[in-house]
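> Give the three-dimensional model of this entry:
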Amino acid sequence: MAKNNPIFKKCGCRGPVLDAAGTPVLDADGKPKKRRLGAGCPQLRRGTGWNPRHGSWHYQIEINMGPDADRAHLGRGGLATSDEAEAQITAIRTLVAISEEHADDPEAAAKIRAEIVERIQIALKDRTSLPDAVELRTAARVGQPIVNKTTVEQWLTDWLDGKGKIVANTKRGYATHVAKYLIPHLGQVPLDKLRVSHVNAMFNAIAEDADIIPAENAARREVEAAAKKAWKDSDPVAVRAAREKLATMPPYRRPANAATRQRIRATLRSALSAAQREQLITVNVAALAELESGKRPKALVWTDARVRRWKATGEMPSPVMVWTEKQTQAFLARAERHEHYALFQLVAFTGLRRGEACGLRWNDLDLPTRKMTVAQQIVQMGWETAITAPKSDAGARDVGLTAQSVTALKTHRKAQKKAKLAHGPGWIDTDLVFTGPDGSPLHPAWVTDQFKLLLREAGLPPIRLHDLRHGAATLALANGVDIKVVQEMLGHSSSTITRDTYTSVFDELKLAAADAIGAALTRTDNAA
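The predicted model follows:
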């Protein structure tokens, strides 16, 4: 290359190493040594010009870093044209010149220049685009770090640590998303290098995993069933084989469905919004990621046909299933003998959430006027529990009670007073309606376990305890209660949530509607 010309051409060709006499130098095996020809390859030129079919363009420039600092050398190769090399040199010099805009503060200018050069060096090393001049100029003006070495993992960790003033269960949800999904997939990416493609790739991987997990869970259940059968048949060899196979199989996992993936995105979006406020990034890529809708699953009723199908195959028609009136009545008939019948009856009649029922106090009840105030809940965080305010502002609400619920609560209060007398002075006075044998709060997980036991004993198709809440909403809507009233009973912030999630309609009502239309259109007394 010409002297002082920062742009030159090189190739990867190799030629023999020659001694002073022009003789090839041999290696220890007697073979000619080779060296890269680089810019000296004769094939780089064609006549008086460059050979467009051989080699690639490179550049190498020096940057003056100040009187007391060594010069910085910046360069890149593999470029298709000399014009591209010239454009990059111009762009680099423009970026470095940003530091000269702060010449009134030499110390600050030197620091800015060093950071800009470091950013350029990182881009050249990673073979990525040069930094944006507007971004660097803005960062230099407002004192934002020009070189951001924070990784996504470091930022998510700091962000979580700073989330002190949020509901504990919300923070726990954030922590789960960060630990299980965001850090494993994105943690090592520099925060300022996080792109939409990274986020899309993460969600594609999570979706693929969600498709695999049900089959893995089913395979594990089959092996566990085989182990139980072998144990029952007194076949130790088969038991050992099944256990050895189980040890190699993935544990049970819950797939991250579309709704869960939307919540994971919401966590990332919140964290990146905080990074934007700190001026660490300029774009919230989580908001731009492509993600399928996390539409709430439609609640379906356990009709006779669906029950028969479930008994034959074990398949659940929907993640959210609702009992018919007769099925709910059958459950309550069995639950009536349970010490906490009033709790299950209250959930079935009013749609209370599990935590709201566990956190209900006698002080929140006005039995003579048949009113109940939802003022607190007991939430589960891992295994630990905590008493918190309702889930939202709309969750703090007044709910009307049926005469049956008032009767059940009065009976329960008498039983609780007897238990308190029987326990003696060690009774824990919490004012809670539903308590353990010593007056302590009920653990929400215990309530769920009791519910599952009761529905099995009643011979009913499975639903979740939360689905009793769905059933209360569905029964209310099916019997003509206005959706706004149902919304307020459930503590929803919007009737849209109520409509989208809980408006299952029993087949009998669908048939009744069809019959009404048919009757109207076939009447013979209509005027001509």
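> rest of the way, CA atoms for contacts and neighbours
Will do.
> Going C-terminal from the helix or strand hosting Arg113, what's the next secondary structure element?
If you go by DSSP states H and E, Arg113 is part of helix 106-126. If you walk from helix 106-126 toward the C-terminus, the next helix or strand you reach (DSSP H and E) is helix 133-142.
> The helix holding Arg113 relative to helix 133-142, how many degrees between them?
Following axes from the mean of the first three to the mean of the last three Cα atoms, to 10 degrees, one obtains 150 degrees for the angle between helix 106-126 and helix 133-142.
> Helix 106-126 packs against which elements?
strand 72-79, helix 82-96 (3 or more Cα pairs under 8 Å, 6 or more residues apart in numbering; DSSP states H and E).
> Switch these over to TSV; also include mean neighbour count and distance to Ala330.
Listed next are the helices and strands packed on helix 106-126 as TSV, based on neighbours: other Cα atoms under 10 Å; distance: least, Cα to Cα, whole Å:
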stretch	mean neighbour count	distance to Ala330
strand 72-79	16	77
helix 82-96	16	76
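> Take these and lay them out in CSV including distance to Trp50.
As requested, the helices and strands packed on helix 106-126 are exported to CSV (distance: least, Cα to Cα, whole Å):
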stretch, distance to Trp50
strand 72-79, 14
helix 82-96, 11
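> Any idea which of these gets closest to Glu135?
Nearest to Glu135 among the helices and strands packed on helix 106-126 is helix 82-96 (10.2 Å), distances taken as Cα to Cα.
> Show me what the closest one is packed up against.
strand 7-10, strand 56-63, helix 106-126, helix 133-142.
> One more, please, to line up against the first structure:
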Amino acid sequence: MMARRDYGGGTVEERASGRWRVTVELRPDPTTGKRRRRRYTVQGSKRDALQALRASLNERDHGGVDPNRTTTAEWLQRWHERRVADQAVSPRVAENYSAILTKRVVPAIGSVRLQDLRTEHILTLKQQLSEDLAPATVKKALGLVKQGLSAAVAAQLLVRNPAMAVPSPSLTTGVRERRALDETEVAQLLDAARSTPYDVPIRFSLATGIRQAELLGATWQAIDLERRRFEIHQTLAQLRGRFTMRPPKTRNSLRTVELSDSTVGLLRRHRSTQLEDRLRLGTIWEDQDLVFPGRVGSPQFRQAFYRGFKEVVEHSEIDAPSTVNWHILRHTAASLWLKAGVDVFTVSRRLGHASASFTMDQYGHLLAGQQQAAAEALDHLLG
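Predicted coordinates for the structure are as follows:
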């Protein structure tokens, strides 16, 4: 019997003619710190046993990735697919990130061998991205690359992250105030939406300030018409034509939005109409308890829903209709609340923002007139 020999974290030992025991040293148990090993038998020659050992060590150290051959594209795509499988990002975000990697990052640096990747490659990528993309999109793309390469460092495929030395573009230059509809434009939009499937969704969004994914994921079970409350606890996510319900994007997005009498009346009429549709369609109707489903009760495709909304906008009398998207309804709700005197903290809670300071950063320009009111508030006392 041949003696065992160590091969950098593993051993090969001949147990009988043509039978080899391979032992792989694993990382210590994270809880107890005890030594861990993996043992298995290989039949064949010593070369076969050593090849099996090398594969096991590579799997242990690099997740099965060959550090000498893997390209940047192969690693980033593998890393992204693993994050999607682990549900580290929502389906919609995963779809956006996949498009950034495939269309922007891979053509620029994807062919470079991962171990040959240098800071100058990332600088070139940044320059190419900046030629036709907004600074916010460039920042998102670079952030994605930095995360992926940090994972490569953690997997011991890279000694250092070459992207960390590349600064993200500043977003302070040329930042424009958020577009919001004024009261006249709101009236014009509602006139155009009347008698269309978008009438109630638009009115409900303006009344609550909810996101599109929260709107399309809303269920009747989450709406208490008697207590005039809407519990936001899920959003509709869509990836490659498949639908799933997911928690909102942040902890603060889990919230309760109180409803006005007018909004409750709107929902009661909408539910009555929906029940009539269910009776008319019979077994064709797919009951998923959605407040704003498609024509037969199933979830609505985000792109189709948005195209229909844009048609409504185009038929309205709003100036520059191309600048109006669905998210503007959320900004409009916030701006109208603030102009009506609703305090920033309440607006922040209603929108599901991370903090009131974030709300101030987004909409603080709408409160400029309150400075003068504050300056004059104590005049009657101070003479």
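> Post the TM-score for the overlay when you can.
For this chain pair, the superposition-based TM-score is 0.75 by TM-score structural alignment, normalised by the length of the second structure; 323 aligned residues with a Cα RMSD of 3.2 Å.
> Tell me which of the helices and strands packed on helix 82-96 of the first structure is the most buried.
Greatest average neighbour count among these goes to strand 7-10 (a mean of 20), per mean count of other Cα atoms under 10 Å.
> so it corresponds to what in the second structure?
Structural correspondence for strand 7-10 of the first structure: none found in the second structure, per TM-score structural alignment.
> quick one: what helix or strand has Val11 of the second structure in it?
I think there's a mix-up here, since residue 11 of the second structure is Thr and not Val. Assigned by DSSP H and E, Thr11 of the second structure belongs to strand 10-16.
> Show me what stretch 406-420 of the first structure is in contact with.
339-342, 345, 367, 370, 427, 433, 437-439 (Cα atoms under 8 Å, 6 or more residues apart in numbering).
> and with 6 Å instead?
Applying Cα atoms under 6 Å, 6 or more residues apart in numbering, the contact partners of stretch 406-420 of the first structure are Ala342.
> Report the buried residues of it.
Buried residues in stretch 406-420 of the first structure, counted by 16 or more other Cα atoms under 10 Å: 406, 408-409, 412-413, 416, 419-420.
> Output the residue interval of the second structure matched by it.
Mapped onto the second structure using TM-score structural alignment, stretch 406-420 of the first structure covers residues 264-278.
> And the strands in the stretch 101-250 of the second structure?
223-224, 229-232, 235-239, 242-246 (DSSP state E, counting those that start in this stretch).
> What residues in the first structure pair up with the first one?
Yep, that's strand 223-224 of the second structure we're talking about. Going by TM-score structural alignment: strand 223-224 of the second structure matches residues 365-366.
> show me where the stretch 351-500 of the first structure has helices.
Counting by DSSP state H, counting those that start in this stretch, one finds helices in the stretch 351-500 of the first structure at the ranges 354-358, 403-423, 444-457, 466-478, 483-490, 495-502.
> now those as TSV including distance to Arg35 of the first structure?
TSV is the format used below for the helices of the stretch 351-500 of the first structure (distance: least, Cα to Cα, whole Å):
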stretch	distance to Arg35 of the first structure
helix 354-358	75
helix 403-423	92
helix 444-457	72
helix 466-478	74
helix 483-490	79
helix 495-502	72
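> Among those, which comes closest to Ala133 of the first structure?
Nearest of the helices of the stretch 351-500 of the first structure to Ala133 of the first structure, taken as Cα to Cα: helix 495-502 at 46.2 Å.
> Which position in the first structure pairs with Ser253 of the second structure?
Taking TM-score structural alignment, the alignment pairs Ser253 of the second structure with Gly395 from the first structure.
> Neighbours of the nearest residue to its match once chain neighbours are set aside, how many?
Nearest residue to Gly395 of the first structure, sequence neighbours excluded (Cα to Cα, 6 or more residues apart in numbering): Gly491, at 4.2 Å. Neighbours of Gly491 of the first structure under the rule other Cα atoms under 10 Å: 25.
> Map Gly491 of the first structure onto the second structure.
Matched across to the second structure, Gly491 of the first structure falls on Gly352, judged by TM-score structural alignment.
> just checking, its match touches Leu254?
No - applying Cα atoms under 6 Å as the test, Gly352 of the second structure and Leu254 come out as separate, 7.1 Å apart.
> Please name the nearest non-neighbouring residue to the residue mapped onto Val145 of the second structure from the first structure.
Counting by TM-score structural alignment, Val145 of the second structure lines up with Leu268 in the first structure. Using Cα to Cα, 6+ apart and skipping the chain neighbours, the partner closest in space to Leu268 of the first structure is Ala286 (6.3 Å).
> What count of nearby residues applies to the counterpart of that neighbour in the second structure?
Ala286 of the first structure maps onto Ala163 in the second structure, with residues paired by TM-score structural alignment. Residues near Ala163 of the second structure, counting by other Cα under 10 Å, number 23.
> Quick one: residues contacting Ala163 of the second structure.
119, 122, 146 are the contacts of Ala163 of the second structure under Cα under 6 Å, 6+ apart.
> Compare those residues and tell me which is most surrounded.
Highest neighbour count within the contacts of Ala163 of the second structure: Ile122, with 22 neighbours (other Cα under 10 Å).
> Trace that one over to the first structure, please.
In the first structure, the residue matched to Ile122 of the second structure (TM-score structural alignment) is Val199.
> show me the contacts for that match.
Val199 of the first structure neighbours (Cα under 6 Å, 6+ apart): none.
> From Ile120 of the first structure, how far out is it?
Distance of Val199 of the first structure to Ile120 of the first structure, computed by Cα to Cα, to the nearest Å: 25 Å.
> Same check on Leu272 of the first structure?
Leu272 of the first structure sits 24 Å away from Ile120 of the first structure, taking Cα to Cα as the criterion.
> try Gly187 of the first structure
Look at Gly187 of the first structure and Ile120 of the first structure: by Cα to Cα, they are 23 Å apart.
> what's the neighbour count on Ser253 of the second structure?
21.
> Revised request: answer the last question for Ile166 of the first structure.
Ile166 of the first structure is flanked by 8 other residues according to other Cα under 10 Å.
> Can I take it that it is in a helix?
No - with DSSP: H, G, I helix; E, B strand; the rest coil as the criterion, Ile166 of the first structure is coil rather than part of a helix.
> From Gly173 of the first structure, how far off is it?
Ile166 of the first structure is 11 Å from Gly173 of the first structure, where distance means Cα to Cα.
> again, but for Glu62 of the first structure
51 Å.
> Could you tell me how far the helix holding Arg113 of the first structure lies from the centre of the chain?
Its chain's C-alpha centre and that of helix 106-126 of the first structure lie 36 Å apart, by Cα atoms, centre = their mean, to the nearest Å.
> Need the single longest helix in the first structure, by residues.
Criterion DSSP state H: the longest helix present in the first structure is helix 196-232.
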